[in-house]
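Peer 1: Dropping the sequence and predicted coords here.
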Amino acid sequence: MSEYEVTPPPDRLADRVQIRTGFTTEQGDVVRFVVQLEYWIDGDWAPVVRYDHDREGESGHDIAEEGLHMDVYRDGEKVDVRDISGPIPAAQGFDYAEEDLRENVQRYVKRFERWHDIRNGSDL
């Protein structure tokens, strides 16, 4: 994960599940962020789904121009990109991402466990 101005400790939701966030602000406005659901597998935290915004990054994108999307991961690789909205302010996208991951954590984790043949892995 890239370096961000603010990177609070990950929020552990279950034994093997956490949400990691990072963001950077300029004059109080969010200019970069990542919100990522992660699963502990094979001795490391692997991405399950990720939302991000970086208007100036090489691999980032500007959700204020392109809209918000969610990256879906399997076996450590991005396998799908799902469009979520049209163009929205970065702060609104950041809030949406956190809310979506918290509300849909079971669905995202169960799919990840199914894809990776993990039985009784998380305690959600």
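Peer 2: Looks like it came in fine.
Peer 1: contacts, neighbours, all on C-alpha from now
Peer 2: Noted.
Peer 1: which residues are in contact with the longest strand seen in the chain?
Peer 2: Longest strand of the chain, by residue count under DSSP state E: strand 29-41. If you take Cα atoms under 8 Å, 6 or more residues apart in numbering as the criterion, strand 29-41 is touched by 4, 16-25, 45-55, 90-91, 94, 97-98, 101, 105, 109.
Peer 1: buried set for it?
Peer 2: 30-39 (16 or more other Cα atoms under 10 Å).
Peer 1: Can you tell me which of the contacts of strand 29-41 are buried?
Peer 2: Among those, those scoring as buried are 16-24, 46-55, 90-91, 94, 97-98, 101, 105, 109 (criterion: 16+ other Cα under 10 Å).
Peer 1: try this one next to it:
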Amino acid sequence: MLDFYGEEGRKTATLRVIEYERQLDIDARMRARYRVARGRVTRFIVQLEVLVESKWRPVVRYDTSHRFAHRDLYRKHGRPVKSDLKMSFEEALTYALDDLRENWEIHKSEFLGE
């Protein structure tokens, strides 16, 4: 946990960064990183990746990089399609983690065109 203090050593905010990688299969993994400040999610990225020709490629990414919660859906050839989740960061993070835990095989198959 990272703590930030004011001028006189008073605690002004607490920031936690949680980061992990979960191997789902020999050629599939989920990576997550999120920041929580004062009990609120302030940023996150949750990404499903598959190994294609010895390179990890993004399949689905949920993040807050444009200051709103959204999903980028990748295809093997072509540009990603962005969808606004229209949820709070907390709701979107939970949704993203649940989706990739439960549906990673479907996302992988669609990405690979199987």
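Peer 2: Looks like it came in fine. In this text the structure is predicted, and so the values were computed from the model without any measurement.
Peer 1: what's the TM-score for these two chains?
Peer 2: Remark: TM-score between the superposed chains equals 0.74 [TM-score structural alignment, normalised by the length of the second structure]; 99 aligned residues with a Cα RMSD of 2.2 Å.
Peer 1: Count residues in the vicinity of the counterpart of H66 of the second structure in the first structure, would you?
Peer 2: Here H66 of the second structure is matched to H61 in the first structure, going by TM-score structural alignment. Counted with other Cα atoms under 10 Å, residues neighbouring H61 of the first structure total 18.
Peer 1: helix/strand/coil for H61 of the first structure?
Peer 2: H61 of the first structure falls in the coil class when you classify it by DSSP: H, G, I helix; E, B strand; the rest coil.
Peer 1: wait, isn't it in contact with H69?
Peer 2: No. Contact criterion Cα atoms under 8 Å: H61 of the first structure and H69 do not qualify, at 9.8 Å.
Peer 1: ok, the match of H66 of the second structure to D29 of the first structure distance?
Peer 2: Separation of H61 of the first structure from D29 of the first structure (Cα to Cα, to the nearest Å): 16 Å.
Peer 1: what does R82 of the first structure give?
Peer 2: Using Cα to Cα, R82 of the first structure is found at 25 Å from D29 of the first structure.
Peer 1: Next: R102 of the first structure.
Peer 2: For R102 of the first structure relative to D29 of the first structure (Cα to Cα), the value is 23 Å.
Peer 1: Then R12 of the first structure?
Peer 2: From R12 of the first structure over to D29 of the first structure the distance is 27 Å, taken as Cα to Cα.
Peer 1: Closest one of the buried residues of strand 29-41 of the first structure to E65 of the first structure?
Peer 2: Using Cα to Cα, V31 comes nearest to E65 of the first structure of the buried residues of strand 29-41 of the first structure, at 12.7 Å.
Peer 1: which residue lines up with that closest one in the second structure?
Peer 2: So, by TM-score structural alignment, V31 of the first structure is matched to T42.
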